[in-house]
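# Provided below are the primary sequence and the corresponding predicted coordinates.
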Amino acid sequence: MNRARAAWMVLFALCASQAWAGTPNGATIAQQGNGHGVAPCMACHGGDGGGQGAAGFPRLAGLPQAYLRKQLDDFANGTRVNATMQPVASGLSDAERDALAEYYSKLPIPMSAPSPAPAGDAAQAGQKLATRGNWTASLPGCEQCHGPGGIGVGDHFPPLRGQSAVYLSNQLHAWQQGSRRNDPLQLMQSVAAKLSEADIAAVSAWYAAQPAMPPKEPQP
């Protein structure tokens, strides 16, 4: 009996250790890829997860875990279209997507300097759209969903402040063109359709000039 019990304990420990060894590591995937054709995330999003603003690669560090996981799923299923991210997301297993989302959500937000603030009419237009919207066009302010200053709220409304103007502009155009359609209740598709090119440039530049901060937890 003792020998049988000991044998079962050894077998259990072996299986547990193999299962643990097979658990994907988000840091490893981010820095080295997954070993099955997916390149390291840091090649585009930086070693600290801060992104590459000029190239339009967003900051991932400190974004909500559930939001990051949903974006990976949506890239894979085509509700968010991007030629770079679709093969990456499709090449990741469920467990690898979970590991990456958790890893980036727990990274500290890099303390990089924000983009230069817009000036003149562009600054006023960007701030007005961000904080008050344009109610004559039935356009709410961005902070109605994304929180004061675009800090982000919960898992569905990500931070806008601290992301690059290139990235924010690209996303607003993607909503307009329908290559991104993974928003709750199609809110962003409706908002983006009412923005002019000047609006997009102004509000993107205004948010890019705001320093990044952790997102706000929604109130119960």
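Sure thing, it's come through. Since the model is a prediction, treat every value here as computed from it, not as a measurement.
# make it CA atoms for all contacts and neighbour counts henceforth
Noted.
# quick one: Cys41 and Ala30 touch, right?
Yes - between Cys41 and Ala30 a contact is recorded at 4.6 Å, counting by CA atoms under 8 Å.
# so what sits against both of these two?
With contacts defined as CA atoms under 8 Å, 6 or more residues apart in numbering, no residue is shared by Cys41 and Ala30.
# okay, how far is it across stretch 89-98, tip to tip?
End-to-end distance for stretch 89-98, by CA to CA, to the nearest Å: 11 Å.
# hang on, I meant stretch 173-181
Using CA to CA, the end-to-end distance of stretch 173-181 comes out at 11 Å.
# who touches it?
79-82, 171, 188-189, 192-193.
# quick one: the strands in this protein?
For the chain, applying DSSP state E gives no strands.
# mind listing the helices for it?
2-21, 26-32, 42-45, 65-77, 85-90, 94-106, 120-131, 143-146, 165-177, 187-193, 197-208 (DSSP state H).
# which of those helices is buried the deepest?
Highest mean neighbour count of the helices of the chain: helix 197-208, a mean of 22 (counted as mean count of other CA atoms under 10 Å).
# another one to put next to it:
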Amino acid sequence: MRSVIGGALLFVGVSSLPALADDGKGITKPPGRAASCTPCHGLNGEGQPVRGIPRLAGLNADYFERQLASFKNGTRRNRIMLMIASDLSDDESKALASYYAGMMTPKPQTTPADRAVIAAGAELAANGDPSKDLQGCGQCHGAEGLGAGSDFPRLAGQSALYIEKMLRSWKAGDRKNDPGGVMADVANKLSDDQIKSVAAYYESLPIAAPAPTPEASKP
């Protein structure tokens, strides 16, 4: 299942989160209705970088759930994900979101991009491009690319090819679930070289702890 996501786990208590994640694990295995997740996204949510299939491990649960909802309502276009998301109940979507959010999966091995390309991406992520009135990616996705809540996903360690595909998808208008059209505006200001460099930069970053869910941060 490509990226992912809709409600929040606002009505789920802290003590029920492990059980919810266990439910998510169960429905990714045959005959569960999300058994089709693992052939593409991996047994541990690691994704397939060389095919541009995204990493799900460690994604914010609210973001993941909101993306599943976007596939259902057509604000994200993907034929396979439309079929998968449409077959899931709200409870199953929540369970999957919790399951993948808690994963601490290492990055698959990839061939590093050229250092100059990564450096150009790091500059763009930190400072943007003032000549295009473009702010740095880190202002929304965090200085280390760890994401911010349900709107701005973790980018650190994500597949470069997937990030490129998504930026081009916003540019083409095939993806329309960004809050306030922020990502469409950003993507349309980026050149092809800038897209490649910022994608290479985020793929190069280390993977830290999974982004916490709102419930996990409560006392």
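Alright, I've got the coordinates. Only a predicted model underlies this, so the values are computations on that prediction, with no experimental measurement involved.
# out of the helices of structure 1, which gets nearest to Pro214 of structure 1?
Across these, Pro214 of structure 1 has its closest neighbour in helix 94-106 (10.1 Å, CA to CA).
# mean shift between that closest one and structure 2?
Taken over the aligned residues, the distance from helix 94-106 of structure 1 to structure 2 averages 1.2 Å (mean CA distance after the TM-score superposition for structure 1).
# which helices and strands does that helix pack with?
Helix 94-106 of structure 1 sits against helix 26-32, helix 65-77, with contacts defined as 3 or more CA pairs under 8 Å, 6 or more residues apart in numbering; DSSP states H and E.
# quick one: closest of those helices to Ser90 of structure 1.
helix 65-77 (4.8 Å).
# which bit of structure 2 covers the closest one?
Mapped onto structure 2 using TM-score structural alignment, helix 65-77 of structure 1 covers residues 61-73.
# what about the matching stretch, how far off from structure 1?
Stretch 61-73 of structure 2 differs from its equivalent in structure 1 by a mean of 0.5 Å after superposition (mean CA distance after the TM-score superposition for structure 1).
# how distant is that stretch from the center of its chain?
The chain centroid and the centroid of stretch 61-73 of structure 2 are separated by 10 Å under CA atoms, centre = their mean, to the nearest Å.
# could you find the closest non-adjacent residue to His156 of structure 1?
Nearest-residue entry for His156 of structure 1: Tyr67, 6.1 Å, with adjacent residues in sequence omitted and distances by CA to CA, 6 or more residues apart in numbering.
# got a list of what Ala156 of structure 2 touches?
144-146, 202-207.
# which position in structure 1 pairs with it?
Superposed on structure 1 with TM-score structural alignment, Ala156 of structure 2 falls opposite Arg161.
# any idea how far Tyr202 of structure 2 is from Asn44 of structure 2?
Distance from Tyr202 of structure 2 to Asn44 of structure 2, by CA to CA: 20 Å.
# same check on Ile53 of structure 2?
According to CA to CA, Ile53 of structure 2 stands 13 Å off from Asn44 of structure 2.
# again, but for Asp185 of structure 2
The value you get for Asp185 of structure 2 to Asn44 of structure 2, if CA to CA is used, is 33 Å.
# got a list of what the closest residue to Gly42 of structure 2 other than its chain neighbours touches?
Nearest residue to Gly42 of structure 2, sequence neighbours excluded (CA to CA, 6+ apart): Gln48, at 7.4 Å. Contact partners of Gln48 of structure 2, counting by CA under 8 Å, 6+ apart, are 40-42, 54-55, 108, 159.
# which position in structure 1 pairs with Gln48 of structure 2?
Gln48 of structure 2 maps onto Gln52 in structure 1, by TM-score structural alignment.
# what of Ala199 of structure 2?
Ala199 of structure 2 maps onto Ser204 in structure 1, by TM-score structural alignment.
# could you find the closest non-adjacent residue to its match?
Ala165 is the one closest to Ser204 of structure 1 (CA to CA, 6+ apart), at 4.7 Å.
# please apply the same query to Asn177 of structure 2.
Thr75 (5.3 Å).
# could I get the contacts of Ala156 of structure 2 as TSV with distance to Ser131 of structure 2?
Below are the contacts of Ala156 of structure 2 laid out as TSV (distance: CA to CA, whole Å):
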residue	distance to Ser131 of structure 2
Glu144	24
Gly145	23
Leu146	26
Tyr202	22
Glu203	25
Ser204	26
Leu205	26
Pro206	30
Ile207	31
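# narrow the residues you listed to just the buried residues.
Buried members of the contacts of Ala156 of structure 2, counted by 16 or more other CA atoms under 10 Å: 144-146, 202-205, 207.
# identify the farthest-apart pair in those residues.
Leu146 and Ser204, at 12.9 Å, using CA to CA across the buried ones among the contacts of Ala156 of structure 2.
# how far away is the residue mapped onto Gln124 of structure 1 from structure 2 from Ala21 of structure 2?
Under the alignment (TM-score structural alignment), Gln124 of structure 1 pairs with Ala119 in structure 2. Applying CA to CA, the value for Ala119 of structure 2 to Ala21 of structure 2 is 37 Å.
# can you name the farthest residue from the center of structure 2?
What lies farthest from the middle of structure 2 is Ser131; by CA atoms, centre = their mean that is 28.3 Å.
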